[in-house]
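Trainee: coordinates for the following, if possible.
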Amino acid sequence: MPRFSKSVRVPYTPAQAFDLVSDIGRYPDFIKWITAMRVSNVRLDETGATHCQGDAVVGFKGFVERFSTGVVADPAAGTVVASLIKGPFRALRAQWTITPVERGGSDIALEIKYEFRNVLIAMLAAANHDIAVDRIMSAFLAEAQKRFGAAPSASVPV
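Mentor: As a prediction, this is how the structure comes out:
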């Protein structure tokens, strides 16, 4: 099953990074190929984790696909995990992990494991997955700067 991952160190607090990554309803605002997102069935469990369903419309290089994921955003663990409910995949699991950095800021890691049903889409995705993950991270970093500014006051000076 194809898999890719990337991590970046950011000057934002773990809480800020988590708020950004877990705000899936706003993904279409800053990730250009996510053209629509509907969030439903939102519930908070006894541990403080939020569970919901995300229904996305994605357009890329002439292809438009819809898929649904179950999302668990756990602030205590610093994770946001999306797992396939239905869509063009045989399998899909995306996990964001936010880790505090000793001198302030956070490390944000994204790992995605996926397998498409359609061979043509699978080949297109395989040829572009490094570009896609770089663009995802760039989009999140740009949105973090918009939301939180260049130097968040909650971070500890280096």
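Trainee: CA only for contacts and neighbour counts going forward, please
Mentor: Will do.
Trainee: quick one: the strands in the chain?
Mentor: When assigned using DSSP state E, the strands of the chain occupy the ranges 3-10, 34-44, 50-60, 63-74, 79-86, 89-100, 106-116.
Trainee: what residues sit buried inside the last one?
Mentor: If you call a residue buried by 16 or more other C-alpha atoms under 10 Å, then strand 106-116 has these buried ones: 106-112, 114-116.
Trainee: report the angle between it and strand 3-10.
Mentor: Going by axes from the mean of the first three to the mean of the last three C-alpha atoms, to 10 degrees, strand 106-116 is angled at 160 degrees with respect to strand 3-10.
Trainee: what lies in contact with strand 106-116?
Mentor: With contact meaning C-alpha atoms under 8 Å, 6 or more residues apart in numbering, strand 106-116 is reached by 1-14, 17, 88-101, 122.
Trainee: give me the buried entries from the residues you listed.
Mentor: Buried among the contacts of strand 106-116 (16+ other C-alpha under 10 Å): 5, 7, 10-14, 17, 88-89, 91-101, 122.
Trainee: check the offset of stretch 110-127 from the chain's centre.
Mentor: A distance of 16 Å separates the C-alpha centroid of stretch 110-127 from that of its chain, computed with C-alpha atoms, centre = their mean, to the nearest Å.
Trainee: how about this one, so we can line them up?
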Amino acid sequence: MAQTVIKKSVLVLHSAEKMFQLVDTVEDYPQFLPWYGKTEVISRENNELKARLYIDYMGINQSFATHNINQPPHQIRMNLLEGPFKSLHGTWTFTPLGDDCQIQFELHYELMGLLSRIISPVFSVVTSKLVDAFIQEANRRYA
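Mentor: I've put the predicted structure just below:
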């Protein structure tokens, strides 16, 4: 299976600090990202986060873990620790524009094995809706 690349850039009416904090707080994901059944922080030290995300969407249950390197409030770089991927890495970038910010999200992933045929459509839907879901939650929280 070929590598999939997701890229999205959007201007939001919230500060880079608020958007960074929202994306970094994986513990809250199940509250507003309906495809995550739960999340688990493996470790959080200095500007590094290791977390496991449990996808529970349309009967597909799968988990994966990432190691995130944070540069608050400007960037979060994600790399795969384990899961049903041949590879997964991505970057959230938050560029301050006065009281607002520009969000750039880029994700590269490649699923592997027989499971990839089942998970691929689900993960594709999840990743395509991800940035919009964060913006909707920011609008709700920070309005």
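Trainee: TM-score of the superposition?
Mentor: Once the chains are laid over each other, their TM-score by TM-score structural alignment, normalised by the length of the second structure reads 0.87; 141 aligned residues with a C-alpha RMSD of 2.0 Å.
Trainee: circling back to that earlier point, tell me which of the strands of the first structure lies nearest to residue 147 of the first structure.
Mentor: strand 3-10 (13.5 Å; C-alpha to C-alpha).
Trainee: which bit of the second structure covers the closest one?
Mentor: The counterpart of strand 3-10 of the first structure in the second structure, counting by TM-score structural alignment, spans residues 5-12.
Trainee: now swap in stretch 57-71 of the first structure and tell me
Mentor: Equivalent residues of stretch 57-71 of the first structure are located at 54-68 in the second structure, counting by TM-score structural alignment.
Trainee: need the longest helix for the first structure.
Mentor: As far as residue count goes, and with DSSP state H defining each element, the longest helix of the first structure is helix 119-148.
Trainee: packing partners for that helix?
Mentor: The elements that helix 119-148 of the first structure packs onto, with contact taken as 3 or more C-alpha pairs under 8 Å, 6 or more residues apart in numbering; DSSP states H and E, are strand 3-10, helix 14-22, helix 27-30.
Trainee: now render these as TSV, adding distance to residue 139 of the first structure.
Mentor: Supplementary listing: these in TSV, determined by distance: least, C-alpha to C-alpha, whole Å:
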stretch	distance to residue 139 of the first structure
strand 3-10	12
helix 14-22	11
helix 27-30	6
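Trainee: out of those, which is closest to residue 51 of the first structure?
Mentor: Among those, the nearest to residue 51 of the first structure by C-alpha to C-alpha is helix 14-22 (10.5 Å).
Trainee: mean shift between the closest one and the second structure?
Mentor: Between helix 14-22 of the first structure and the aligned residues of the second structure, the post-superposition mean distance stands at 1.1 Å (mean C-alpha distance after the TM-score superposition for the first structure).
Trainee: which bit of the second structure covers stretch 135-142 of the first structure?
Mentor: Mapped onto the second structure using TM-score structural alignment, stretch 135-142 of the first structure spans residues 129-136.
Trainee: tell me the buried residues in stretch 74-88 of the first structure?
Mentor: Residues of stretch 74-88 of the first structure classed as buried by neighbour count (16+ other C-alpha under 10 Å): 74-75, 78-85, 87-88.
Trainee: no wait, stretch 115-126 of the first structure
Mentor: Per 16+ other C-alpha under 10 Å, stretch 115-126 of the first structure contains these buried residues: 115-116, 121-122, 125.
Trainee: any chance of TSV for the residues you listed, columns distance to residue 58 of the first structure?
Mentor: TSV is the format used below for those (distance: C-alpha to C-alpha, whole Å):
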residue	distance to residue 58 of the first structure
115	16
116	14
121	12
122	15
125	13
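Trainee: map residue 120 of the second structure onto the first structure.
Mentor: Across the alignment, which pairs residues by TM-score structural alignment, residue 120 of the second structure is matched by residue 125 of the first structure.
Trainee: and that match, how far from residue 98 of the first structure?
Mentor: Remark: distance between residue 125 of the first structure and residue 98 of the first structure (C-alpha to C-alpha, to the nearest Å) = 26 Å.
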